[in-house]
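**Q** Take this sequence and fold it.
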Amino acid sequence: MELISLSDGDNSFRVRVLGRRSPGVLHLHDRFDAEVLVTSSFVSGRLAMSLSPSDLENWSRALDLLAAGEDICWRDDDHSPEIRIQPYNEEHETAAVRVEDLGGSCVSVFLPMSLEEGWIDEQRRLLVLVRKEWPSEVLQSSPGVYEWRR
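**A** Below is the predicted model:
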């Protein structure tokens, strides 16, 4: 299921949620396996990643910043690809996405994209669908202490 889907026909950037990483294992139940998919006329790539409930919250906040015209950086840590999105890149006069896998392959991809109006609302809709399909079912009551939500 798509969490992020940006495309202008020539360039495409997607984050696809594949499912729960370890269903039924309390401390891992709400973690998801996912993948980044990048396609252009020049390069295509796929990169495995995992997502946590906090990543989904951070993506929601990032969408608010994008809607306000601000650049965002999502997933900026040592264990996952860094995803930067500019709602407007001055050089290309379009939106742009940069994906950097500095902790793994050391590859970076920059994709300028002419996105349709309403693209941020579409990303919000996708986020709602992901949360509906895989709601958070585990509560972390304190560091390292987990319980099932009732």
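
**Q** okay, CA-based contacts and neighbour counts for the rest of this
**A** Fine.

**Q** just the helices in this structure please.
**A** With DSSP state H, the ranges of helices along the chain come out as 53-67, 119-133.

**Q** and the ones you listed as a markdown table, adding distance to residue 87?
**A** Supplementary listing: the helices of the chain in a markdown table, determined by distance: least, Cα to Cα, whole Å:
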| stretch | distance to residue 87 |
| --- | --- |
| helix 53-67 | 6 |
| helix 119-133 | 9 |
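
**Q** Redo those helices as CSV? Include distance to residue 29 and mean neighbour count.
**A** As requested, these are arranged in CSV below (distance: least, Cα to Cα, whole Å; neighbours: other Cα atoms under 10 Å):
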stretch, distance to residue 29, mean neighbour count
helix 53-67, 10, 15
helix 119-133, 14, 15
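
**Q** Out of these, which is closest to residue 21?
**A** When those are ranked by proximity to residue 21, the top entry is helix 53-67, at 12.3 Å, counting by Cα to Cα.

**Q** let's see this one next to it:
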Amino acid sequence: MTSQDAGLPSELFRFEGDRNVVALRIESLDRRPDGTAIQARGTIEIDCGDVAAGRGVRGVQPTFVGDVDLDAWRAALDALDLGQDVAWREDQRATEVHVRWEHDDMLVVTVRDRMGLLTDVTAAVPVSDEWFDDAYDRLDRVYGLFEGR
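**A** Predicted coordinates:
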């Protein structure tokens, strides 16, 4: 790891609650010769339900994130904060994340793998104002990795 990679690993997002976790973990950066980041590599980690009881799922989906994806995630957070449902990276060549509101305090998150196993995994998680504060902080930290701060 170089000094430019300080702050790794880092999470772009984390949805968590009642034995359900969906998180995108950034593990490394692909850089140009001048040191600027081209894209980040990572995994979407899914741990939902009670795997030991046979009523759950656990897995890791490799993925990548570019600066365009970060901008799209900021727009998705803004829309969620306004009470709208979102689809991040829909119809792109990457794992999709769909988030919809259920009641005023619950988000339903679906990770859709259209490129590999053609599988959807859905989890419900509670959400609060503090979650949004944390989500924007996570996004700013990942933006910082791309900017080399």
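
**Q** if we compare the helices of structure 1, which one ends up closest to residue 110 of structure 1?
**A** helix 53-67 (17.5 Å).

**Q** how big's the offset between the closest one and structure 2?
**A** When structure 2 is overlaid, helix 53-67 of structure 1 sits 0.4 Å from its aligned residues on average, using mean Cα distance after the TM-score superposition for structure 1.

**Q** Residue 79 of structure 1 matches what in structure 2?
**A** Counting by TM-score structural alignment, residue 79 of structure 1 lines up with residue 93 in structure 2.

**Q** How much space separates the nearest residue to that match once chain neighbours are set aside from residue 28 of structure 2?
**A** Computed as Cα to Cα, 6 or more residues apart in numbering, the closest residue to residue 93 of structure 2 that is not its neighbour in sequence is residue 115, at 7.1 Å. When distance is defined by Cα to Cα, to the nearest Å, residue 115 of structure 2 is 22 Å away from residue 28 of structure 2.

**Q** more crowded one of those two?
**A** In terms of neighbours (other Cα atoms under 10 Å), residue 28 is the more surrounded of residue 115 of structure 2 and residue 28; the figures are 18 against 12.

**Q** which residues does the equivalent of that one over in structure 1 contact?
**A** Using TM-score structural alignment as the criterion, residue 28 of structure 2 maps onto residue 19 of structure 1. Taking Cα atoms under 8 Å, 6 or more residues apart in numbering as the definition of contact, the neighbours of residue 19 of structure 1 are 32, 33, 34, 134.

**Q** Of those residues, which belong to strands?
**A** With strands identified by DSSP state E, the entries of the contacts of residue 19 of structure 1 that belong to them are 32, 33, 34.

**Q** mind putting those in a markdown table, neighbour count and distance to residue 83 of structure 1 included?
**A** Conversion of these to a markdown table gives the following (neighbours: other Cα atoms under 10 Å; distance: Cα to Cα, whole Å):
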| residue | neighbour count | distance to residue 83 of structure 1 |
| --- | --- | --- |
| 32 | 20 | 17 |
| 33 | 16 | 17 |
| 34 | 21 | 14 |
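
**Q** of those, closest to residue 5 of structure 1?
**A** Once Cα to Cα is applied, the member of these that ends up nearest residue 5 of structure 1 is residue 34, at 13.2 Å.
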